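> just to be clear, the model below is a prediction. Sequence and coordinates:
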Amino acid sequence: MNNDTARPGAVGSALAAALLLAGLNAPLTAAARPPADVDGRRIQQADREPGNWMSHGRTYDEQRYSPLTQIHDRNVQRLGLAWTTKLDIDRGVEATPIVVDGVMYTTGAKSIVYALDARTGRKLWTYDPEVAIDTLSTGCCDIVNRGVAVWKGRVYVGAFDGRLIALDARTGKPVWQVDTVIDRSKSYTITGAPRIVKGKVLIGNGGAEFGVRGYVTAYDADTGRQAWRFFTVPGKADAPPENAAMAMALKTWHGDAWPKWGGGGTVWDSMAYDPELDQLYIGVGNGSPWNYQFRSQGKGDNLFLSSIVALKPDTGEYLWHYQTTPGDRWDYTATQHMILADIDWQGSRRPVLMQAPKNGFFYVLDRRNGQLLAADKFVPVNWASHVDLATGRPVLTGDAEYTQGPKLVIPSFLGAHSWQPMSFNPKTGYVYLPAQETVAGLEGQKEPLFLPSKSVVNLGIEVPDVPEDPKVVAQIRQAWKGRLIAWDPAKKAPAWTVDYASAGNGGTLSTAGNLVFQGTADGRAVAYAADTGTKLWEAPVNSGAMAGPVTYTVGGEQYVTFMVGWGGALPLVGGPMSLSAKVRPEARVVTFKLGGQGKLPPPANAVTALPPLQTVTASPESLKQARTLYNGMCASCHGPNAVSGGVVPDLRYLTPAKHAQFAGIVAGARMVKGMPSFAAVLQPDDVEAIRQYLIQRSHDLAAELKTNPVAATAPAPLGGAR
């Protein structure tokens, strides 16, 4: 069943209000409740109504485990398409849907919010925050959004341009909005999903690669008034620190350069909450710039970069922290998904926090105080030999110290585990981790080169070099792969694994039906046996499925939903390393149920012919310099060496008309479509040099196609320009 119509939605009835006014304590039925009638008590008691998915990880502990059993390991092969709904913008889709009383609330690219009938996929309402055009190019990793939060009849979304917006859950109309950005001259964004704890909406920001100072903010859910703000890195070295936590952090930073570079430490994704301990946990991101020498003279731990930090949710007061990567210089964020669980640990029951951040180690902490219990490699790692359990610190090898010369770093800056959420099954005791193996060549800049542009990253490193030879690229690509790991935290080892040819596979969902669901980068929805890893079912979904799936019930039937749409960091930055460049970014919601008879439309994988080739007039030396210029300015979106990962246009396919418009496009003529202006950082001669390099790369592709026609099975979006 396809659903592309929309109408204003109305959910709930006068009965709910009457029952509330009468003070009756009997639980309301779904039909009797107002829409999105969720509060802290209801989330804490989520297992009493397992048919809903009321918060980002279903429960405050973020386990992403469902007690539902109607779909189980013996009948999962009967899953068929129940419905699919197309989203407005075909870019990366990373949202976890919220499902409350038969209504699904979710987001697509550009922070557009959708309310859908969870039984049929019919659109009830759509809200477009109309993200400011000049901000569309100021994020590192696509114009994505990871979803909404709901609370007492409202839906909360963080817009890409940094606004936090409260919507009426019945109509989708804005109730209030606030600007979360402390400095509009900086490239602050929001891609993460809000969390709501004790009536406070919690949201962090992105932007570390562009040079911002990180923080997390709490806003009153009713009014939008700021309740508190916790900065994750110090401000100016000569300014009084805001609080005791910042005074402590300031002692771990050196020199006075980091305020210019921003410092980093953005809280762009993961949070969790323990109601019994009344502790809020946030994951903190990487440093800005990456280069530790420029940021802090190569000294100090640089708190609270790459850390898990516990706060009091009422006040934002610091409680404790654990730093996974002291003095981070590899973009090893600790913003990856955190799970709270009580597990058997060395003969006793232990309340733990578990995280598998980018750096390749799986951490188990006592969540009461941050004590490190375990830290073990779950993929190949070369930057550290191990983590010393006595000190809690990694033991560095020196093999990844790129400021001493070019180094091959494992994992790469894309990480051993990215934002895709993992799940925990209390029946098996396993964490289902969407891991990946990636490598990158890094080299520190000899002198700091800071470019004052909101659309240019300032990392303090030379542009990672990817060879142009397609045969060499294919060899390197073999080192990039995905893996689903059932990690046993008690045994500190995998119970089972599933290998994938590509990195960038989706988040996981585990259920009491002995199932693990995951989407894949190559466009499939898959179910595995939670205990053994045996593949039990799969179905096509037309595009890369990166988000964490959810399950729920409506009318007594259990459904499983995958948010689908290829995009994000891997195809943008990875370009030729992305095996799924042949998968188009087709954005849709795809939902399955037992006995479903729906049909997906054919995937949009049409082949684009190479336009007529232009003449190369630049010298070989000029083309070499232009390659460096292109990779420094353009590769973070259009792919290294002009090989797109399939999300934004592949510039080797520029038409003659686009070549004629090229200088104007680079100067900002297509900002309305997200192409930033580089007029402030590129001279006309530089622009023409880049255009000549693109012409040369078109000729290279034409030569490759003569011997390998499959090389262009599905190039990036048509036309070669945004």
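Sure, I can see it. Numbering: from 1, shown residues only.

> all contacts plus neighbour counts: C-alpha atoms, from now on.
Noted.

> which residues touch Met271?
Neighbour list for Met271: Arg195, Leu280, Tyr281, Ile282, Gly283, His337, Met338 [criterion: Cα atoms under 8 Å, 6 or more residues apart in numbering].

> can you name the residues that contact the nearest residue to the last one once chain neighbours are set aside?
It refers to Met338. Among residues not flanking Met338 along the chain, Gln355 sits closest, at 4.9 Å (Cα to Cα, 6 or more residues apart in numbering). By Cα under 8 Å, 6+ apart, the contact list for Gln355 reads Gln336, His337, Met338, Ile339, Phe362, Tyr363, Val364.

> check which helix or strand covers the fourth one.
By that I understand Ile339. strand 338-345 (DSSP states H and E).

> could you do the fifth one as well?
Taking DSSP H and E as the definition, Phe362 sits inside strand 361-366.

> put this beside the first:
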Amino acid sequence: MKPLLLAAALALAGTASPGAFAADDAARATPADAARPAAAPAADARRASAFKPGNVTAARLAAADADGADWLAHGRTYGEQRYSPLRAINAGNVARLGVAWTQKIDWDQGVEATPIVVDGVMVTTGPYSIVYAFDAATGRPLWKYDPEVPRDKGGEGCCGVVNRGVAVWEGKVYVGAYDGRLVALDARDGRLLWQVDTRLDPNRSYTITGAPRVVKGKVLIGNGGAEFGVRGYVTAYDAATGRQAWRFFTVPGDPDLPPEDKAMEIARKTWSGRGWLRWGGGGTVWDSMAYDPKLDLLYIGVGNGSPFNYDFRSDGKGDNLFLSSIVALRPDTGEYVWHYQTTPADMYDYTATQSIVLADLDIDGRRRQVLMQAPKNGFFYVLDRATGELLSAEPFVPVNWASRIDKATGRPVLTGKANYLDGEGAKLVMPSFLGGHNWQPMSFHPGTGLVYLPAQETMAGLEAQKEPLFLPTKKVVNIGLDVPDLPEDPKVVQQIAGAWKGRLLAWDPVKQKAAWTVEYPTAWNGGTLATAGNLVFQGTADGRAVAYAADTGRKLWEAPVNSGAMAGPVTYSVKGVQYVSFMVGWGGSFPNITGPLSLAAKVKPEARVVTFRLDGKAALPAPKHAPAEQPEPPALGASAEELTVGRRMFNGLCANCHGINAVSGGVVPDLRYLTPAKHEAFNGIVAGARMQRGMPSFAEVLKPEDMRLIHEYLVKRAHDLKDGR
């Protein structure tokens, strides 16, 4: 069973720290900064003459390709290509990159943000949705805002207290707080201006991990929580006031009530029974969006069903719109225009929330306005973005659930090999619920015509549960399937881990095949950035920043960054000097849940910003890789039968953070290393004694005897480790 955790209370206000904040080991700009050109380029001069903090407008975004000095939006432009026209750093000189500055941020957990850079100011986020503003040239802290998300709130989401960044618009900074609030800050000093609660139902486990987007004066934000029994939607708020402008639901509501709009009337015909009401239905819009100003269409990516088990959710009938779909809307009103469903009747967690990239391509002798996506299900899709017509779809990783996508119908041709609901027991599914591509953003280079895709080969054994399961807090549910036990034998686990592979694909979307490939030792590598300097930048799971030639894939440069770098890097220019910046910090679902498999990365979750420039001379502090000494574990006092029960409870409730079979991926404590004092205090910790340090309370779920059995399993695993098992 995919692990679950529980919920905590909502914080309604936050704190800002105007001015500087503590910078424990910040590496400052070196005397080499004095060598920067004295005369700023024309674009820099124009900005200096009319400086206004956070001055991002529709006109500036429309002209972003003519002036690439800034990174104004999540994907740099509305089309989310993550391509920069800057070329001062190029294939010929990239080997000279050195650290310009680095800043440590507060929480050493998963870091997934794309920084926004406007007129020399970088604004980014870290765990618990904390917002940081830096001088983009020197790293000098300007301000920090902590929305004070309850520190045990991580129990209410699937994949860590992560955040993928802010939006900046007309003097304001917008961030989605993990507990479901949308917060607007003053770009000058981080002062709170307004905040709204985006949750449809505060008794359900809604979260926010995605970055807001701003289109036509409206802030757009979706939510997470599809694994925890919520109904999905995306909401638009007035950027000035926070007043709700519209809300588009992605799954239908109560069938006894009239549908909210035409889209819900269409969707309702594709659902069966009433199970989704209890389970929420899912379909959360937790990440990708893009906008085409000429067509005036907003594109959203929609997530998985709740629960995964299609029989529980919809009596095993219907396509279940708009799960696992790309949907086009009118940004003024939220009106439905068209949709394309990548995985009808989703039962694998095959979200379509991965990067949506807009481009114009020559296909079959015709210039086409296209939308591209490589969702979890392993197929790369090219659609006509005006109509939603499928132009092509081909697998980019090994896939066994479908043989192909039928061009005439746009539907997958199912193999039956992965249907764990057919009554024949567990099935091996490729890709796994982690996907052939997850949230790590891909980029597109209009010069090479290639998409740079952080792909991965993953697999999982899935088996249907016999009956639904609800937990008493916040109506949290499980996902309706069992994941067969991962063996405890470390040698067997390493063999399994060897089958999980990561790679960088330079994908030709016209030919629908790879132009070149770079293999990595593990999955869960970072997002990509393409530049006019014939470069592709990417962070890796094993703690490196790397640059490749965009046309050939030849590695041109790499540097250590202390920790796994998952986020998409950015590039920008200040006073004529180009910088490349990586948000660094290991975490998220892969290292948290699949600890035994993610250990191939061998990194710690050290959270920081690392920024490079040509001939940078700043020092990156040494990584914190000191090996831990295992304390002597207490005597084991449980029977084999009791240990089996303890293992099941641990993997069902605790592995979401602490790793399957109690093997941590290194982001949160490895419980095989508990000290005697923590063994003694175990029940109190599980009951909530460390809530403010991020450990949720399980007092409403676990009885003292349950806690004892989980503890005994951890004692057993500590002895296994001590004995080399």
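Looks like it arrived, so ask away. Not measured: the values here are computed from a predicted model.

> after superposing, what score do the chains get?
Superposed pair, TM-score by TM-score structural alignment, normalised by the length of the first structure: 0.93. Supporting alignment: 686 aligned residues with a Cα RMSD of 1.5 Å.

> hmm, back to that, what span of the second structure lines up against the next helix or strand after the strand holding Phe362 of the first structure?
As assigned by DSSP H and E, the chain's next helix or strand after strand 361-366 of the first structure is strand 372-377. Mapping strand 372-377 of the first structure onto the second structure (TM-score structural alignment) gives residues 390-395.

> what's the mean deviation for that stretch versus the first structure?
In the superposition with the first structure, the average deviation recorded for stretch 390-395 of the second structure is 0.4 Å (mean Cα distance after the TM-score superposition for the first structure).

> what's that stretch in contact with?
Applying Cα under 8 Å, 6+ apart, the contact partners of stretch 390-395 of the second structure are 378-384, 404-405, 407, 410, 512-513.

> try it again with 6 Å
Gly378, Phe379, Phe380, Tyr381, Val382, Leu383 (Cα atoms under 6 Å, 6 or more residues apart in numbering).

> got these as TSV, with neighbour count columns?
Below are these laid out as TSV (neighbours: other Cα atoms under 10 Å):
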residue	neighbour count
Gly378	27
Phe379	25
Phe380	23
Tyr381	21
Val382	25
Leu383	21
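
> map Asp685 of the first structure across to the second structure for me.
Using TM-score structural alignment as the criterion, Asp685 of the first structure maps onto Glu705 of the second structure.

> ok so, going back, and which of the contacts of Gln355 of the first structure is nearest to Val473 of the first structure?
Val473 of the first structure lies nearest to Gln336 out of the contacts of Gln355 of the first structure, by Cα to Cα, at 28.5 Å.

> residue contacts, the aligned residue in the second structure for the closest one?
Matched by TM-score structural alignment, Gln336 of the first structure corresponds to Gln354 in the second structure. Applying Cα under 6 Å, 6+ apart, we find Gln354 of the second structure in contact with Ser288, Pro375, Trp439.

> ok, Gln354 of the second structure to Thr611 of the second structure distance?
26 Å (Cα to Cα, to the nearest Å).

> elements contacting the strand holding Phe362 of the first structure?
Packing contacts for strand 361-366 of the first structure, counted by 3 or more Cα pairs under 6 Å, 6 or more residues apart in numbering; DSSP states H and E, involve strand 348-355, strand 372-377.

> circling back to that earlier point, quick one: which of the contacts of Met271 of the first structure is nearest Gly555 of the first structure?
Among these, and counting by Cα to Cα, the member closest to Gly555 of the first structure is Arg195, at 27.9 Å.

> how about the residue minimising distance to the centre of the first structure: what's its closest non-neighbour residue?
The first structure has Trp419 as the residue nearest its centroid, 4.2 Å off, counting by Cα atoms, centre = their mean. Distance criterion Cα to Cα, 6+ apart; nearest residue to Trp419 of the first structure, sequence neighbours excluded, is Gln336 at 5.2 Å.

> in the first structure, what range does stretch 286-298 of the second structure match?
Going by TM-score structural alignment, stretch 286-298 of the second structure sits over residues 268-280 in the first structure.

> any idea what the residue nearest to the centre of the first structure aligns with in the second structure?
That one, Trp419 of the first structure, aligns with Trp439 by TM-score structural alignment.

> could I get the contacting residues of Arg154 of the first structure?
Leu167, Asp168, Ala169.

> which of these are still contacts in the second structure?
Compared against the second structure with both residues aligned by TM-score structural alignment, their matches' Cα atoms under 6 Å, the contacts of Arg154 of the first structure retain Leu167, Asp168, Ala169.

> list just the nearest of the residues you listed to Gly92 of the first structure.
Gly92 of the first structure has its nearest neighbour among those in Leu167, at 23.1 Å by Cα to Cα.

> give the equivalent position in the second structure for that closest one.
Aligned partner of Leu167 of the first structure by TM-score structural alignment: Leu185.

> just the buried residues of stretch 677-690 of the second structure, please?
His679, Phe682, Asn683, Gly684, Ile685, Val686, Ala687, Gly688 (16 or more other Cα atoms under 10 Å).
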